[in-house]
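# Okay, structure incoming, though there's no sequence with it:
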């Protein structure tokens, strides 16, 4: 931890020397008093305590900013690398971004495949003091999937496996489950405390305050989703697997983990059939990407479309309404309660 030492403060203390004499010689008394008055002032140097420099923390995208800022408080400068309003799945850092991260004390990222650029950044920062914090490390990560693609008729048998439902690895959207968000906050707290142990008590107190809010949010989700009429919901983007698992729901995604992915015609027909069979009246889409796929299916079955926000970044509207993670999650809860009780 770097320390910046303030200049030593110099305090001037005036000494008043009182002459004491005996006898009856008034001239000697006056001379002694004059000499005492003109004596040089004594000085004492009192050093101030060293002031710890704030941690310089870079984070990948909005949820990591929200969690880290609530733990750090005023004891760190926290900056999100992915700008607000930008879809983070395919964001790549510029050379300037790389330099910023390399110069930081700490990089906080979600992990589980969310930030594909992290390995490159960490390789380039191998000789720096940068501490990388994977907020999802140690959590139970579930498998994700990408939408199947139809192979052309002329495709050979060897390549016909493109028709199959292929797994894409891991689902990174752990922050959408408040119970897992709590664990991410605690992981961040531990990393900050290790980096600046002199502030560990403050980081713990800040984390405790924020975790209490997340625990309240978790309870609201439990209470609000416990007795809904239905348990399945259709989403344009497969971002809500953790939330569904935590609260006993079933996510039916139109497309896979990438919000930009276009579903095949077969998948669209499958979703339409499911929606009709289960009398689904709401198709969820998300912010930061086009709602055209959800709107198409909603029109086909006579349903409506509505937002279920994966909180991958704040929109201009979110910011103008002073919304944060907690506020958007409560909007998600209300949207789910309406859809699941239609």
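Nice, thanks for sending it over. What you see is a predicted model, and the numbers here were worked out from it, not measured in a lab. Numbering: from 1, shown residues only.
# Every contact and neighbour count from this point should use C-alpha atoms.
Fine.
# remind me, longest helix of this structure?
In the chain, taking DSSP state H as the definition, the longest helix is helix 200-225.
# what distance separates that helix from the middle of the whole chain?
Here helix 200-225 shows a centroid-to-chain-centroid distance of 15 Å under the convention C-alpha atoms, centre = their mean, to the nearest Å.
# ok, now stretch 332-342?
25 Å.
# Now do the SS call for the residue most central in space within the chain.
By C-alpha atoms, centre = their mean, the chain has its centre lying nearest to residue 64, at 1.3 Å. Of the three states, residue 64 takes helix under DSSP: H, G, I helix; E, B strand; the rest coil.
# Now do the contacts for it.
By C-alpha atoms under 8 Å, 6 or more residues apart in numbering, the contact list for residue 64 reads 80, 108, 109, 110, 135.
# switch to 10 Å and redo it
The contact partners of residue 64, by C-alpha atoms under 10 Å, 6 or more residues apart in numbering, come to 58, 70, 78-80, 107-110, 134-135, 175, 181, 184-185, 188, 312.
# Narrow those to those that are buried.
Neighbour-count burial (16 or more other C-alpha atoms under 10 Å) is assigned, among those, to 58, 70, 78-80, 107-110, 134-135, 175, 181, 184-185, 188, 312.
# next up, a second structure to put side by side with the first:
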């Protein structure tokens, strides 16, 4: 069914562009991004200098979302696409979007980040590319590199604003480095370093600050009764106090486990546009202060 949907959108896009005598007219200051946190990053560096076309809307999943023909047309009008890197949405759609867009610069914001790799993992009807965990924006340390990459791309698009953007970058980096330092200090002293989460979206946070992320999903699927029992045992073994559930997923399994181990279910949204506020909230929940 997913293949059929992709084929339908591709045919619609072919129809849109084959009926046009030339490529869509570029909007000089329009750029496209994949996820909402990227809009926050852009605005921290460039303010409102760019119109940001976001492909995955609030509530959409980077694993399963399929762009509309209108969204594809907005990509075609953009002068650049800033991909977050390696999310299934980009793996599936990037070639089609770039081909339809014609003249467009593409920047990979995960460039230079030490990627978390493992065995190729299936999540529903897709696989994480080459076993790469795509959730690079889940860690302040990784986001420091993301925004440096973003700054380099934005300056290339608007070199006349380099000085202003550099001041904004330095201010943002100062905040990120402070959050990184405080997180490292807090988690180094933490008594409990394990947490449970439905979909493993905090892999880079766990890796960078010595935490143990235990996902409820089993190879991208709802856990079986046997696996649920295993998870309850793991939660008791690691004295889990927090069970995270992303707002895009059903809370039922997380609530069953939390009830058994007397833990708190906390809904989070790693795709929140206000990345800084969400990241601080997640860190506070992990250290037991929220």
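Yep, that arrived. Predicted, not measured: the structure shown is a model, and the values here were computed from it.
# Any chance you could compute the TM-score here?
Superposed pair, TM-score by TM-score structural alignment, normalised by the length of structure 2: 0.80. Supporting alignment: 257 aligned residues with a C-alpha RMSD of 2.5 Å.
# gap between the aligned partner of the residue nearest to the centre of structure 1 in structure 2 and residue 227 of structure 2?
Correspondence of residue 64 of structure 1 to structure 2, assessed by TM-score structural alignment: residue 38. From residue 38 of structure 2 across to residue 227 of structure 2, the span is 35 Å (C-alpha to C-alpha, to the nearest Å).
# With residue 74 of structure 2 instead?
Counting by C-alpha to C-alpha, the gap from residue 74 of structure 2 to residue 227 of structure 2 is 43 Å.
# now swap in residue 145 of structure 2 and tell me
Counting by C-alpha to C-alpha - residue 145 of structure 2 and residue 227 of structure 2 are separated by 37 Å.
# neighbour-wise, which of the two wins?
residue 145 (19 against 14; other C-alpha atoms under 10 Å).
# And the alignment partner in structure 1 of that one, which helix or strand is it part of?
Residue 145 of structure 2 maps onto residue 183 in structure 1, with residues paired by TM-score structural alignment. Element membership for residue 183 of structure 1 (DSSP states H and E) is helix 178-195.
# Run through the residues that contact the alignment partner in structure 1 of residue 66 of structure 2.
Under the alignment by TM-score structural alignment, residue 66 of structure 2 pairs with residue 92 in structure 1. With contact set as C-alpha under 10 Å, 6+ apart, residue 92 of structure 1 has these partners: 81, 82, 98, 115, 116, 117, 118.
# one step back: from residue 147 of structure 2, how far out is the match of residue 64 of structure 1?
Distance from residue 38 of structure 2 to residue 147 of structure 2, counting by C-alpha to C-alpha: 9 Å.
# Spit out the residues that contact those two alike.
Between them, residue 38 of structure 2 and residue 147 share these contacting residues under C-alpha under 10 Å, 6+ apart: 44, 109, 137.
# Which ones among these map onto helices?
Mapping those onto helices (DSSP H) picks out residue 44.
# now the helices for structure 1?
According to DSSP H, the helices that structure 1 contains are 26-37, 62-72, 95-103, 118-124, 178-195, 200-225, 241-246, 265-277, 292-301, 316-320, 325-340.
# Show residues contacting the third one.
This points to helix 95-103 of structure 1. Residues from elsewhere that reach helix 95-103 of structure 1 (C-alpha under 10 Å, 6+ apart): 56-60, 79, 81-82, 92-94, 107, 120-122, 124-132.
# Buried residues in that helix, which are they?
The neighbour-count check on helix 95-103 of structure 1 (16+ other C-alpha under 10 Å) flags 98, 100, 101, 102, 103 as buried.
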